[in-house]
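[1] the following block contains a protein sequence and its predicted model.
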Amino acid sequence: MAYQVLARKYRPQRFADVAGQDHVTVTLMNALTQGRIAHGYIFSGHRGIGKTTIARILAMALNCRNAIGSAQRPTAEPCEVCESCTEIRNGNAVDVIEIDAATNRGIDEIRELRDAARYQPARDKYKIYILDEAHQITDAAFNALLKTLEEPPEHIIFMMATTQPEDIPQTVRSRCQHFSFHAVKLVDILGELRGIAQREGVDADEAALSLLAEAGDGSMRDALSIMDQAIASAPVQDGRPVLDASQIRELMGTVPNAVFEKILEAVDGNRSAEVITVANQLLDAGNSPAQLARQFVRYLRNCVIAKIAGIGSDGADANGVSGELLQISADEQRRAGRSAALFGEEELTRFLQVMLRTFDELGYRQEQRFHFELGLLKLVHLRRLLPVEEVLSQFPVGGNAAQPRTPSTSAQARVAAPSPVANRVMSAPVAPVNVKPAFSPFEVDKSRKRFEGGDAEKPVVATPAPVPVVAKPVEPAPVAVKPLEPAVVSVAAPPAKEVVPSVKEVAPEPVVEAVPEPPKVEAAPVEIAASAVTPEMASSQPSESSQEAAELQRVATEALANAKSQGSAADALADAEWSIEGSELRVQTELSKTMLPMVVNPEAEKVVRAALREAGAGALKLVLLPGAAKSAAAKKPRAAKSGSAQAKAMEHPVVQQAQKLFDAEIRNVIDLREGD
């Protein structure tokens, strides 16, 4: 016979052989004894814990030809010797149909099943359908099966095995008995592996078997599959395979937890270099950062549980509930207890949270090594932090402020470590002052925010309790001030408020509403240093070249606006800065080097050159320059179209005088002309 894997070879054939599912097996055996047979069962739970196995055993018990209580079958267990039990065990029974629902999930397959269910069984008492991975069946197929599930023939029994019972419609679940399977405990898996190793003639120590049981993660099938693989790769001595823990770790790609214990000891000692060195050794050995982070998360979880359960460094108190919480071997329980003794419960919780976040980030980061090392360094930095409660305990409280509180033992121990943050806080002297009520670190800030910036009457501020001095204030160094030069320039102060000009014309001319020109105010001359005078202050009137450039810009943009399909070029040149330098008319646009020839195309450039020739500037060479985009606030106002209301308002002499005197800007123009 061909080789059978251990998971199939040692598959249980009796209810008593199923490990870790006593709540299911006892219930089913009692139902068989009392004759309370349901027509539908749902078996749900973790992978590889015996759902399909128990469905087969139940089918054997239902179709067993020997009656319960007979000499061949004293209990509800199947006899395993009759023809029906033998056929079901071998998988060739006619009346027990096992269907893979992941493949036969459609409505057509379920309709065929429903039609076949009407016929009587060929030989046995019941016709049994075992639907594996039942959650894969579509909703339409489940709806086609509803009536059969609710009122099935007396000879039909449905058994559905699934890992996701929530995906099965509630209407189906309400018509079946639902059994929720538990993950197999580490002790049960370890016992099964120990017995199988003896029957297979394999020499395996407890450390190796414990590692295999932990790798199963509650699944008996997974543990047996890993054991099968380990036996195949194990060295043979005297004709017997020998399983070793180091060989199993290398096979699974894991590292011993002693490495993580060493990392936590370095974190406790505030030794960042040692933490990075250990991480570098692990990564250089070819270990995956994601796998290391995953294993470190599991180890930190065990440390948190060991701290909560009160497991000591010698493994004491690791029985009872503590042993149930920690599904690891005795050696690993002692190791977790030693690491947990170095930290508090809050610190271990923060460590676990940081490593969980690091493990999540490694799934979509490019440089996994850097993020893994950063996560380990965060653990060292978290160790340097002081809880807020311990810092606030240093301040005086109530009437007993004459004696400051003594720091706790853990705070003193943590400050003793080379932590600059802790030394800076704890070394500050505390001035004992008796102040009532007790000092609150939020009181000063609250009073400041309540009366800040208001004209209301300010309250009398009581002297608050002094805050501990953190550092001695440094006297400011004297600054040498250079005396002003004797030469001065008298400049009259500008008006205090910008005034927008206002012009009102009789219709049909456009009207511009603005505030009348204010009376001139004689301001006292202000003396400033000559070195402080800027070129802008020396000449407030625009030069003739800038006026000519602005006029040429207006002419060019109007020509582009009137041209066909050149609106984008007109907008770009309207936002540009025009200047005349020698014989060149330079246009500094906001467009990039790539976008400039696309927006201001040759046709648009031809229109601009023609407009410049008509304006008498044909001798100037047009130079278009790309540049960075300016902010919206710095953009120049676009030139108005010729003949529009805004253009006529701009041509009015009063408006132009107001713009010249006050550098005013016309934002809104209301056209009151009739018929417009």
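    That came through, no problem.
[2] from here on, just use CA atoms for contacts and neighbour counts.
    Noted.
[3] other residues contacting the helix or strand harbouring Arg294?
    Applying DSSP states H and E as the criterion places Arg294 in helix 289-309. Outside helix 289-309, the residues that touch it by CA atoms under 8 Å, 6 or more residues apart in numbering are 254-255, 257, 260, 283, 312, 322, 325-326, 333, 336-337, 339-341, 344-345, 348-349, 351-352, 355-356, 358-359, 362-363, 368-369, 372.
[4] okay, and the nearest residue to Leu224 once chain neighbours are set aside sits in which element?
    Computed as CA to CA, 6 or more residues apart in numbering, the closest residue to Leu224 that is not its neighbour in sequence is Ala7, at 5.7 Å. Of the helices and strands defined by DSSP H and E, Ala7 is found in helix 6-9.
[5] which helices and strands does that helix pack with?
    If you count contacts as 3 or more CA pairs under 8 Å, 6 or more residues apart in numbering; DSSP states H and E, helix 6-9 packs onto helix 220-233.
[6] distance from the helix or strand following the helix it packs on to the middle of the chain?
    Moving toward the C-terminus from helix 220-233, the next helix or strand (DSSP H and E) is strand 236-237. Centroid separation for strand 236-237 versus its chain: 49 Å, with CA atoms, centre = their mean, to the nearest Å.
[7] what about versus this one:
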Amino acid sequence: MENFVVSARKYRPSTFNSVVGQSHITTTLKNAIKNQHLAQAFLFCGPRGVGKTTCARILAKTINCQNLQAEGGPTDIEPCNECESCKSFNTSSSFNIHELDAASNNSVDDIRNLVEQVRYAPQSGKYKIYIIDEVHMLSNAAFNAFLKTLEEPPKYAIFILATTEKHKIIPTILSRCQIFDFNRIQVQDIAQHLSVIAGKEEITAEEEALHLIAQKADGALRDALSIFDLIVTFSSGNKITYQDTIDNLHILDYDYYFKITDALLANNMGQVLLLFDEILRQGFDGHNFIVGLCEHFRNLLVCKDEATTQLLQVSEKVKAKYAEQARQSSASFLLSGLNVASACDIHYKSSKNQRLHVELALMKLSHLNALVSTRQLAEGAMQEEGLKKKAVA
């Protein structure tokens, strides 16, 4: 049986151009290589799964490449993958690139061993690169032992530090590094990347399903690829559907919120309570439901203005449904509903009867539209009366 390789490893970027959602980082690094403005120490910071270690490896591979390629123009610097240095890197046999996991090698002795290695020049190639992952795990004594070497390394030595917690690194280390802050990857970028991988794997994937995976990943591409592999395994075939995704990830379907909002707009309290009961019987938590309802009202308010519709991180099909329901809902109803749902969210954990607490909020919401309509009629009548008085005067 052929060994399975997870997508996060199988499709790990090997060039700057293949890195997803970090163009501000890759452009800077390519220009630094082209103009020979390489710092002696880099610090890559950002949340998990956004490409810090990947970019560190690509940078290490590129600066030692003996035949740099200009793929998209003179500034588009990429490794050739054909020279001896690139081949040794691709087979993990390069003597010029050293990786250290600071989570398990965080003592003074470990750093002293590293400093000893730095003294020896590379046998082949121009640079020796030291990638230290999770660098915030180093002890204060280890940081202090590292200071002098980090500030004045030999001309052939480059250090690339990576961390998810920049605030834990002492200021004297930060001042000696060129700092790069990685962003969370946008939902649209993750969904597009998953679509490309699905095509390479000959898997048919629904756009809504990929968007849902991207949202669940919370900006981490590695998490998105892990969820993608999970859904592929769950579906037992070459097709990923929206229904399979919500079933496996135990996510409340968009349709429930659309149905509940329709019932609220129709002042149909019974239908609202029955839908909430159905949601609870499926095993969903009442608190997650009310948080999702707040998010739904927020999305409808965003759709009230075409200029802000781009803030919705959903597929085009779902975006059209939001736009349709937003046209049916008044801004007064949505704002009042958001206030009621937010108050329910705030007091949920302190409530003794949490189901009743949510049901009471839904009962209030089911009468909101009628109250808003009555208020608008009263205001209209008052304005009309005021105009008549002005005309008489």
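    Looks like it came in fine. Note that the structure is a prediction, hence the values are computed from the model and not measured.
[8] need the TM-score from the superposition.
    Once superposed, the chains reach a TM-score of 0.84 (TM-score structural alignment, normalised by the length of structure 2), with 386 aligned residues with a CA RMSD of 3.4 Å.
[9] re the thing from before, for Arg369 of structure 1, see how far away the residue nearest to Leu224 of structure 1 is.
    37 Å (CA to CA, to the nearest Å).
[10] count the neighbours of Ala279 of structure 1 for me.
    22 (other CA atoms under 10 Å).
[11] the residue mapped onto it from structure 2: helix or strand, and which one exactly?
    With TM-score structural alignment defining the correspondence, Ala279 of structure 1 maps onto Phe276 in structure 2. Per DSSP H and E: Phe276 of structure 2 is located in helix 269-281.
[12] what's the match for Asp247 of structure 2 in structure 1?
    Residue correspondence to structure 1 (TM-score structural alignment): Asp247 of structure 2 is matched to Glu250.
[13] residues near its match, how many?
    Glu250 of structure 1 is flanked by 11 other residues according to other CA under 10 Å.
[14] what separates it from Val587 of structure 1, distance-wise?
    71 Å.
[15] got it, and Gln291 of structure 1?
    Distance check for Gln291 of structure 1 against Val587 of structure 1: by CA to CA, it reads 60 Å.
[16] who has more neighbours out of these two?
    Ranked by neighbour count (other CA under 10 Å), Gln291 of structure 1 and Val587 place Val587 first, with 20 against 15.
[17] doesn't that one belong to a helix?
    No - counting by DSSP: H, G, I helix; E, B strand; the rest coil, Val587 of structure 1 is not found in a helix; it is strand.
[18] spatially central residue in structure 2, please.
    Taking CA atoms, centre = their mean, the centroid of structure 2 lies closest to Gly219, which sits 0.5 Å from it.
[19] was I right about that residue contacting Gln186?
    Yes - because the distance of 6.1 Å satisfies CA atoms under 8 Å, Gly219 of structure 2 is recorded as touching Gln186.
[20] what's the match for the residue nearest to Leu224 of structure 1 in structure 2?
    For Ala7 of structure 1, the aligned position in structure 2 is occupied by Ala8, per TM-score structural alignment.
[21] wait, its match touches Arg222, no?
    Yes - if you go by CA under 8 Å, Ala8 of structure 2 and Arg222 touch, sitting 5.7 Å apart.
[22] thinking again about what came up before, so the match of Asp247 of structure 2 is in which element?
    Going by DSSP H and E, Glu250 of structure 1 is part of helix 245-252.
[23] report the mean deviation for the helix or strand following that helix after fitting onto structure 2.
    As assigned by DSSP H and E, the chain's next helix or strand after helix 245-252 of structure 1 is helix 257-268. Following the fit onto structure 2, the mean deviation recorded for helix 257-268 of structure 1 is 1.4 Å by mean CA distance after the TM-score superposition for structure 1.
[24] please name every helix or strand in contact with helix 257-268 of structure 1.
    Applying 3+ CA pairs under 8 Å, 6+ apart, one finds that helix 257-268 of structure 1 contacts helix 272-284, helix 289-309, helix 330-340, helix 368-383.
[25] contacts for that helix next, please.
    272, 274-275, 278, 296, 299, 332, 335-336, 339, 342-343, 379-380, 383.
[26] what is the nearest of those to Ala204 of structure 1?
    Checking those against Ala204 of structure 1 by CA to CA gives Glu332 as the nearest, at 17.8 Å.
[27] which one in structure 2 is aligned with the closest one?
    By TM-score structural alignment, Glu332 of structure 1 lines up with Val318.
[28] could you do Leu224 of structure 1 as well?
    Applying TM-score structural alignment, one finds that Leu224 of structure 1 aligns to Leu225 in structure 2.
[29] number of residues surrounding that match?
    24.
[30] and it, how far from Leu210 of structure 2?
    Distance from Leu225 of structure 2 to Leu210 of structure 2, counting by CA to CA: 10 Å.
[31] got any residues that touch both of the two?
    When CA under 8 Å, 6+ apart defines a contact, the residues bordering Leu225 of structure 2 and Leu210 alike are Leu194.
[32] show me where the stretch 51-200 of structure 2 has its strands.
    Remark: strands assigned in the stretch 51-200 of structure 2 by DSSP state E, counting those that start in this stretch are 69-70, 77-78, 97-101, 128-133, 157-163, 178-181.
[33] show me what the second one is packed up against.
    When you say that, I think you mean strand 77-78 of structure 2. Using 3+ CA pairs under 8 Å, 6+ apart as the contact test, the elements touching strand 77-78 of structure 2 are helix 23-34, strand 69-70.
[34] mean shift of the first one relative to structure 1?
    Mean deviation of helix 23-34 of structure 2 relative to structure 1 after superposition (mean CA distance after the TM-score superposition for structure 1): 1.0 Å.
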